[in-house]
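1. turn this into a model:
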Amino acid sequence: MKKIPIYNYYRHKYGQELLVDMIDVDKMKPDIKKTPVYITTFYSIIIFTEGDEEIAVNEHTVNAHPGVVVCSRPGEMWKWNPDTELKGLHLLFEEEFLLSFFNDPLFLSKFPYLQANRPSPFLLPSTVLCKRITQLYKDIREEINSPASEKDQHMLRAMLYETLMLFNRVPRLSSSSMPMDELPMIRYVAQFQQLVEHDFRDQHDVEYYADKLCITSNYLNKVVKQTLGMTTKQFILSRIMTEAKRMLDYTSLSVAEISQQLNFDTSTYFVRLFHRVEGVTPSQYRDKNYF
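-> Got it, this is the predicted structure:
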């Protein structure tokens, strides 16, 4: 199976950290043409404004046209026509953007259209509701594109919350399914990615994630390797290193404190592992990123 690329959220696209974004589908098209099948690590809700063609999320396929909404969770796989002529607005955000305010780890799972086992990731709002949601999308985009000194994350969080609540009123659109033999693999990989995102700071062992999924470590490694092009251990380590670099870049925590927060037995082992992966020690990495 061909390796499926993973798209991570770009937290510092606008300089300061911002965990919500709004982009035109047109701006996605060069990437879609190169990689029409991909997996994301963030939440996505696209509302289409022009076009008429098929699009798929995981095992579900729908004929997208103006007014159709497609929702995806972290770890889910998108499949587009490489030469898509669809147009629309893409709302994307990290779970942390809302959880840091609502302080409820299950907050997003309370929306049926964002649940892992939902029957369809597609919605079809009424004309009136579609117009209202589209205007909210445009308001979010305007706020995001405002000067850094005027950008208000509380306002963005409020508009995102209102948007999610409005989608809760929208009826689900039925979908067709992909071949059954592909479903278990995709579901296991998606669930594995979600578990890693939630538990990587405390759990570094492949066996932990395999046990959570009620499958063997060998089978988990096989499906992750086939889908993502890397082993389960490499995926976990990559996520740990990404967080380590974020903490080195944006906190004043010592190397020992970072090691402790990432649940390494000793800071010496953390330093050695960081050097093996990144080619420099944590201290050297931090020094070269300071101006």
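2. alpha carbons only for contacts and neighbour counts from here, please
-> OK.
3. correct me if wrong: D24 contacts E50.
-> No. With contacts defined as C-alpha atoms under 8 Å, D24 does not count as touching E50, sitting 11.7 Å away.
4. overlap in contacts, the two.
-> By C-alpha atoms under 8 Å, 6 or more residues apart in numbering, D24 and E50 have these common neighbours: 87-88.
5. for the stretch 1-150 of the chain, just list every one of the strands.
-> 6-7, 20-24, 37-40, 43-50, 53-57, 60-64, 69-72, 77-79, 87-93, 122-123 (DSSP state E, counting those that start in this stretch).
6. return the most buried member of these.
-> strand 122-123 (a mean of 25; mean count of other C-alpha atoms under 10 Å).
7. counting contacts, what elements does that strand pack onto?
-> With contacts taken as 3 or more C-alpha pairs under 8 Å, 6 or more residues apart in numbering; DSSP states H and E, strand 122-123 sits against strand 69-72, strand 172-173.
8. can we see that at 10 Å?
-> If you count contacts as 3 or more C-alpha pairs under 10 Å, 6 or more residues apart in numbering; DSSP states H and E, strand 122-123 packs onto strand 43-50, strand 60-64, strand 69-72, strand 172-173.
9. among these, which comes closest to L99?
-> Among the helices and strands packed on strand 122-123, the nearest to L99 by C-alpha to C-alpha is strand 43-50 (13.0 Å).
10. that closest one vs strand 20-24, what angle?
-> Counting by axes from the mean of the first three to the mean of the last three C-alpha atoms, to 10 degrees, strand 43-50 lies at 20 degrees to strand 20-24.
11. format the strands of the stretch 1-150 of the chain as JSON lines; extra columns: distance to Q260.
-> Formatted as JSON lines, these follow (distance: least, C-alpha to C-alpha, whole Å):
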{"stretch": "strand 6-7", "distance to Q260": "28"}
{"stretch": "strand 20-24", "distance to Q260": "29"}
{"stretch": "strand 37-40", "distance to Q260": "29"}
{"stretch": "strand 43-50", "distance to Q260": "29"}
{"stretch": "strand 53-57", "distance to Q260": "38"}
{"stretch": "strand 60-64", "distance to Q260": "42"}
{"stretch": "strand 69-72", "distance to Q260": "33"}
{"stretch": "strand 77-79", "distance to Q260": "34"}
{"stretch": "strand 87-93", "distance to Q260": "28"}
{"stretch": "strand 122-123", "distance to Q260": "42"}
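12. of all those, which one comes closest to K225?
-> Nearest of these (C-alpha to C-alpha): strand 6-7, 12.9 Å.
13. alongside the first, I'd like the structure of this one:
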Amino acid sequence: MFDNIFEAIEEWMRDLLTGMVQSNLTTMFTDVNEKTGQIASQVGQTPQGWNGSIFSMIQSLSDSVIVPIAGMIITFVLCYELISMLTERNNMHDIDTWMFFKYFFKMWIAVYLVSNTFTITMAVFDVGQSVVNSAAGVITGETAINIDSAIANISETMEAMEIGELVVLALQTLIVSFCMKIMSVLITVIMYGRMIEIYLYTSVAPIPFATLSNREWGQMGMNYFRGLFALAFQAFLMMVCVGIYAALVAGIQLSDDLTSTLFGVAAYTVILCFSLMKTGSLSKSIFNAH
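-> Model prediction:
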């Protein structure tokens, strides 16, 4: 009698653990496959294309709040430029007409740059989008992880396992599944964080643009331009990371040792997240932006 009860309990636990393992394996890579598949489309969008309402808000804030400040900076920079130009020519004893022509030309350039700040800024991201689209045509690897064959094989293997082995396997798949969900959240944070950084960066664009006409103050504007190109070309570096990840995933060999296979795939995903996080600092170092 007791033998039948113990056998029934063991069979119930075996079915429970087997179903847990199969459920974990089925849903383990769903979120990661979805997020990695969206990276190319996410990074290939311009700020106005990613979210039009946020872009309109940022542009309105820039035009109504930042542009007046940029106007004051232009006034200060141009006055400083005029004083420097006059005093460096032998305290105004050596003045010619060409000096004033050059000064008014600089004035026109300064006003033009501030008036067309968003057009110039978005042109930088249009260049970055073109590079990403060209890279997408070269990077064609599949980033989705498919372990259907492993699930079919493990079902047969689990029938020969003891209860203790099934418990360990269920815990391992649960841990890996939880880690993969965390990785999918990190990928989303990295993608959205980059776009929010772009919006924040472009919201104050008129201020550094207002300094470009002056040799001394212009370093602020030049560094801002380098930062813009760094943000734009960060998307290309992200595409390279996706291409490397696709190559690693394509080389996965599903073996009978499911544990090592799962942790190996999880390691590839961790490497992808780490690489995506490093693209920002790497792009800034390439363009010497700080």
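14. please state their TM-score.
-> Taking TM-score structural alignment, normalised by the length of structure 2 as the basis, the two superposed chains have a TM-score of 0.27; 122 aligned residues with a C-alpha RMSD of 5.9 Å.
15. tell me which of the strands of the stretch 1-150 of structure 1 sits nearest to Y269 of structure 1.
-> Here strand 6-7 is closest among the strands of the stretch 1-150 of structure 1 (C-alpha to C-alpha), at 28.1 Å.
16. what helices or strands is that closest one leaning on?
-> strand 37-40.
17. picking that back up, closest to I144 of structure 1 out of the helices and strands packed on strand 122-123 of structure 1?
-> Evaluated over these, closeness to I144 of structure 1 peaks at strand 43-50, with 16.3 Å, by C-alpha to C-alpha.
18. quick one: the closest one to strand 87-93, angle?
-> 170 degrees.
19. for strand 43-50 of structure 1, packing partners?
-> Looks like strand 43-50 of structure 1 contacts strand 20-24, helix 25-34, strand 60-64, strand 69-72, strand 87-93, strand 122-123, helix 127-144 (3+ C-alpha pairs under 10 Å, 6+ apart).
20. how about 8 Å then?
-> Looks like strand 43-50 of structure 1 contacts strand 69-72, strand 87-93 (3+ C-alpha pairs under 8 Å, 6+ apart).
21. other SSEs contacting the shortest one?
-> If contacts are counted by 3+ C-alpha pairs under 8 Å, 6+ apart, strand 69-72 of structure 1 sits against strand 43-50, strand 122-123.
22. which among these is found nearest to T163 of structure 1?
-> The closest of those to T163 of structure 1 is strand 43-50. By C-alpha to C-alpha, the value is 10.1 Å.
23. re the thing from before, turn the helices and strands packed on strand 69-72 of structure 1 into TSV, columns for distance to F274 of structure 1.
-> Formatted as TSV, those follow (distance: least, C-alpha to C-alpha, whole Å):
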stretch	distance to F274 of structure 1
strand 43-50	29
strand 122-123	41
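24. of those strands, which is nearest Y137 of structure 1?
-> Here strand 43-50 is closest among these (C-alpha to C-alpha), at 9.0 Å.
25. where exactly do the strands run in the stretch 51-200 of structure 2?
-> Going by DSSP E, counting those that start in this stretch, the stretch 51-200 of structure 2 shows no strands.
26. neighbours of S134 of structure 2, how many?
-> 12 (other C-alpha atoms under 10 Å).
27. hang on, isn't T61 of structure 1 packed against L173?
-> No. Applying C-alpha under 8 Å, one finds T61 of structure 1 not in contact with L173, separated by 10.4 Å.
28. tabulate the helices and strands packed on strand 43-50 of structure 1 (CSV), appending distance to Y188 of structure 1.
-> Output for those, formatted as CSV (distance: least, C-alpha to C-alpha, whole Å):
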stretch, distance to Y188 of structure 1
strand 69-72, 16
strand 87-93, 23
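29. these: which one's closest to D31 of structure 1?
-> Smallest distance to D31 of structure 1 across those (C-alpha to C-alpha): 14.1 Å, for strand 87-93.
30. other residues contacting that closest one?
-> Contacts of strand 87-93 of structure 1 (C-alpha under 8 Å, 6+ apart): 9, 19-26, 42-51, 137.
31. stretch 134-145 of structure 1 too?
-> 21-23, 47, 89, 91, 151-152, 156, 159-160, 163.
32. next one: the closest residue to L156 of structure 1 other than its chain neighbours from L183 of structure 1, what distance?
-> In this structure, L156 of structure 1 finds its nearest non-sequential neighbour in I140, 6.3 Å apart by C-alpha to C-alpha, 6 or more residues apart in numbering. Taking C-alpha to C-alpha, to the nearest Å as the measure, I140 of structure 1 falls 35 Å from L183 of structure 1.
33. check T268 of structure 1 too.
-> For T268 of structure 1 relative to L183 of structure 1 (C-alpha to C-alpha), the value is 42 Å.
34. what's the answer for E197 of structure 1, then?
-> Distance from E197 of structure 1 to L183 of structure 1, by C-alpha to C-alpha: 21 Å.
35. helix or strand: which one has E257 of structure 1?
-> Taking DSSP states H and E as the criterion, E257 of structure 1 maps to helix 255-261.
36. picking that back up, closest one to Y250 of structure 1 among the strands of the stretch 1-150 of structure 1?
-> That would be strand 20-24 among the strands of the stretch 1-150 of structure 1, by C-alpha to C-alpha, at 18.5 Å.
37. tell me what angle the closest one forms with helix 127-144.
-> With the same axes, to 10 degrees defining the directions, strand 20-24 of structure 1 sits at 110 degrees from helix 127-144.
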